[in-house]
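Student: Dropping the sequence and predicted coords here.
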Amino acid sequence: MAETTLAEVVAELAALEDPRAREVNEKHGDDHGVNLTKLRALAKRLKTQQELALRLWETDDTAAKLLALLICRPKSFERDELDVMLRQARTPKVQDWLVNYVVKKNPHVEELRLAWSADPDPVVASAGWALTTERVAKKPEGLDLTGLLDVIETELRGAPDRLQWAMNHCLAQIGIEHAEHRARAIDIGERLQVLKDYPTPPNCTSPFAPSWINEMVRRQHGE
């Protein structure tokens, strides 16, 4: 039965392929053409199916991987399985969903955060920084925020794209959440000028850390 199910789901994903969606996604480094709302609707219908999720992941197709992440059981993965999956993720959206929907709900999240943050592969390291940003916001106890700012100050400007983006998010999050570190976080952003000229649509917050911090703090205080 599983074989048929896998084949059926793969066929359904192929039927959802839309050339225009693929064109948009490829601009962001994601090689699939499935509308994510339709993908989520399919996941909702399939419900949680760990075995099917594992088989979809093994197809190495990006849309199938994204679907796998929506129907898997996050707590059932071992630490090493998640490490391998991250290295197989390849595209930004798959990595993002793996980190946010699976790793954050897994009991090994803290071990992986520490291991990935120190990984020589900048894409893997960016996942570690994404998990650190989550802790800065939700569970900062035990984090060395001054030490994190030291690393960001030294390495942010020269970091490759995805790692730079993740470190910059962490910088902004420290400034937003922790008033005692806010002035330094803004100062680091001002001096490094990372993402200062990033094209930002109207009514969207700029990823330039000083602007991001000031805007979010202003909103929190209802000004």
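Tutor: In hand now; what should we look at?

Student: okay, CA-based contacts and neighbour counts for the rest of this
Tutor: Will do.

Student: Spit out the contact partners of A2.
Tutor: L52 (Cα atoms under 8 Å, 6 or more residues apart in numbering).

Student: how close does it get to L42?
Tutor: 17 Å (Cα to Cα, to the nearest Å).

Student: same question, R90
Tutor: For R90, the distance to L42 - Cα to Cα - is 23 Å.

Student: Near Q50, how many residues? Count them for me, please.
Tutor: When neighbours are defined as other Cα atoms under 10 Å, Q50 has 18 of them.

Student: Need the nearest residue in space to it, chain neighbours excluded.
Tutor: Distances taken as Cα to Cα, 6 or more residues apart in numbering put C72 closest to Q50, at 4.6 Å, once the chain neighbours are dropped.

Student: The one you found against Q49, yeah?
Tutor: Yes: if you go by Cα atoms under 8 Å, C72 and Q49 touch, sitting 5.8 Å apart.

Student: The two: who's more crowded?
Tutor: C72 (22 against 14).

Student: which residues touch the spatially most central residue of the chain?
Tutor: Here the mean C-alpha position of the chain is nearest to the C-alpha of D96 (Cα atoms, centre = their mean), at a distance of 2.9 Å. By Cα under 8 Å, 6+ apart, the residues touching D96 are A127.

Student: quick one: it and H221, what's the gap?
Tutor: 30 Å.

Student: Equivalent analysis for R55, please.
Tutor: Separation of R55 from H221 (Cα to Cα): 47 Å.

Student: So the two - more neighbours on which side?
Tutor: Higher neighbour count among R55 and H221: R55, with 16 against 7, using other Cα under 10 Å.

Student: Tell me who's in contact with the more buried one.
Tutor: Taking Cα under 8 Å, 6+ apart as the test, what R55 contacts is L6.

Student: second one coming, line it up with the first:
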Amino acid sequence: MAETTVAEVMAELATLEDPRTREVNEKHGDDHGVNLGKLRAVAKRLKTQQDLARKLWDTDQTAARLLAILICRPKAFDRDELDAMLRAARTPKVHDWLVNYVVKKTLHAEELRQVWSADPDPVVASASWALTTERVAKKPAGLDLAGLLDVIEAEMKAAPDRLQWAMNHCLAQIGIEHAEHRARAIGIGERLEVLKDYPTPPNCTSPFAPTWITEMVRRQQVE
């Protein structure tokens, strides 16, 4: 079977571009107009192709980079490559997918979590918080949860949007997963009021940490 070329993929992505989808995405800082369901369908057809994924990433086009993330082999990237890719991830969706679909699946996740935590770039630092949130839920041993709450309490209110969002997610996860810290996590959320008025669609849980924690704990108890 003939190897799929970057040019062929880019041409296909161009045909999937929809102005209305782009308009919605641009409100969230994402500069592409490809429906993500259709993008995933392309990825499913292409399957894993690491060389193609690298070439698509190098185009610096958001839709191509999202596709690259879906067809790459996460463990094929070394630590320095992942660090460079994270810093080059210009848009929120590429950043989010790169952390969740690639970095989290590698052996470099913990080292990068620590490296990124001290980075002066708030977007890079937000990636560290996303990895910390993953550990809070799945591998909390060794984490100083009280210390994390101290940092969140001191810094979340004034943090830039994406860093604030990541810290808030960590706050909620601590409250949901760790009953001994739940009252303090809720109290921090109530005092800081971060995302308290965030517009939330019907049947969706508010990202306001006290509401989020209370609802998720209620669901766990029902189950």
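Tutor: Yep, it's here. What you see is a predicted model, and the numbers here were worked out from it, not measured in a lab.

Student: Now compute the TM-score of the two chains, please.
Tutor: These two chains, once laid on top of each other, score a TM-score of 0.98 by TM-score structural alignment, normalised by the length of structure 1; 222 aligned residues with a Cα RMSD of 1.1 Å.

Student: thinking I186 of structure 1 is in contact with G175, fair?
Tutor: Yes: the pair I186 of structure 1 / G175 is scored as a contact, 6.9 Å apart, by Cα under 8 Å.

Student: who has more neighbours, those two?
Tutor: Neighbours were counted for I186 of structure 1 and for G175 using other Cα under 10 Å; G175 has more, 26 against 22.

Student: Going along the chain, name the strands of structure 2.
Tutor: Under the criterion DSSP state E, structure 2 contains no strands.

Student: Helices along that one, start to end?
Tutor: Applying DSSP state H to structure 2 gives helices spanning 6-16, 19-26, 36-46, 50-58, 62-71, 79-88, 92-97, 109-117, 122-138, 145-155, 161-177, 182-192, 209-222.

Student: Can I get the ones you listed in CSV including distance to T200 of structure 2?
Tutor: Listed next are those as CSV, based on distance: least, Cα to Cα, whole Å:
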stretch, distance to T200 of structure 2
helix 6-16, 29
helix 19-26, 16
helix 36-46, 21
helix 50-58, 33
helix 62-71, 26
helix 79-88, 29
helix 92-97, 19
helix 109-117, 29
helix 122-138, 21
helix 145-155, 23
helix 161-177, 15
helix 182-192, 17
helix 209-222, 11
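
Student: what's the closest of those to V103 of structure 2?
Tutor: helix 109-117 (5.7 Å; Cα to Cα).

Student: Run through who's touching the closest one.
Tutor: Residues contacting helix 109-117 of structure 2 (Cα under 8 Å, 6+ apart): R79, D83, V103, V124, A125, S126, A127, S128, W129, L131, T132.

Student: Quick check: that helix compared with structure 1, mean distance?
Tutor: By mean Cα distance after the TM-score superposition for structure 1, the fitted helix 109-117 of structure 2 averages 0.7 Å away from its aligned residues in structure 1.

Student: tilt between that helix and helix 79-88?
Tutor: 40 degrees (axes from the mean of the first three to the mean of the last three Cα atoms, to 10 degrees).

Student: Buried ones in helix 109-117 of structure 2, by neighbour count?
Tutor: By neighbour count on 16 or more other Cα atoms under 10 Å, the buried set for helix 109-117 of structure 2 is A109, E110, L112, R113, W116, S117.

Student: Stretch 212-223 of structure 1 now?
Tutor: If you call a residue buried by 16+ other Cα under 10 Å, then stretch 212-223 of structure 1 has these buried ones: W212, I213, N214, M216, V217.

Student: One more: stretch 69-81 of structure 1?
Tutor: For stretch 69-81 of structure 1, by 16+ other Cα under 10 Å, it's L69, L70, I71, C72, R73, P74, F77.

Student: Can you name the two of these that sit furthest apart?
Tutor: L70 and F77 (13.9 Å).

Student: what do the two both touch?
Tutor: Joint contacts of L70 of structure 1 and F77 (Cα under 8 Å, 6+ apart) do not exist.

Student: Enumerate every residue touching L70 of structure 1.
Tutor: So L70 of structure 1 contacts R40, A43, T48, Y101 (Cα under 8 Å, 6+ apart).

Student: which of these has the most neighbours?
Tutor: A43 (19 neighbours).

Student: where's it relative to V9 of structure 1, distance?
Tutor: 10 Å.

Student: what's the overlap in contacts for those two?
Tutor: Going by Cα under 8 Å, 6+ apart, no residue sits against A43 of structure 1 while also sitting against V9.

Student: what do we get in structure 2 for V103 of structure 1?
Tutor: In structure 2, the residue paired with V103 of structure 1 is V103, using TM-score structural alignment.

Student: so what's its match up against?
Tutor: Contacts of V103 of structure 2 (Cα under 8 Å, 6+ apart): P74, L82, A109.

Student: what's the answer for I213 of structure 2, then?
Tutor: A172, Q173, G175, I176, I186.

Student: which among those gets closest to S206 of structure 2?
Tutor: The closest of the contacts of I213 of structure 2, once distances to S206 of structure 2 are taken by Cα to Cα, is A172, at 10.9 Å.

Student: Spatially nearest residue to the closest one, not counting backbone neighbours?
Tutor: A209 (5.0 Å).

Student: what's the counterpart of the one you found in structure 1?
Tutor: A209 of structure 2 maps onto A209 in structure 1, by TM-score structural alignment.

Student: same check, this time on L195 of structure 2
Tutor: By TM-score structural alignment, L195 of structure 2 lines up with L195.

Student: Next one: that match from G29 of structure 1, what distance?
Tutor: 19 Å.

Student: Those two: which is more packed in?
Tutor: Neighbours around L195 of structure 1 and G29, counted as other Cα under 10 Å, are more numerous at L195. The numbers are 16 against 12.
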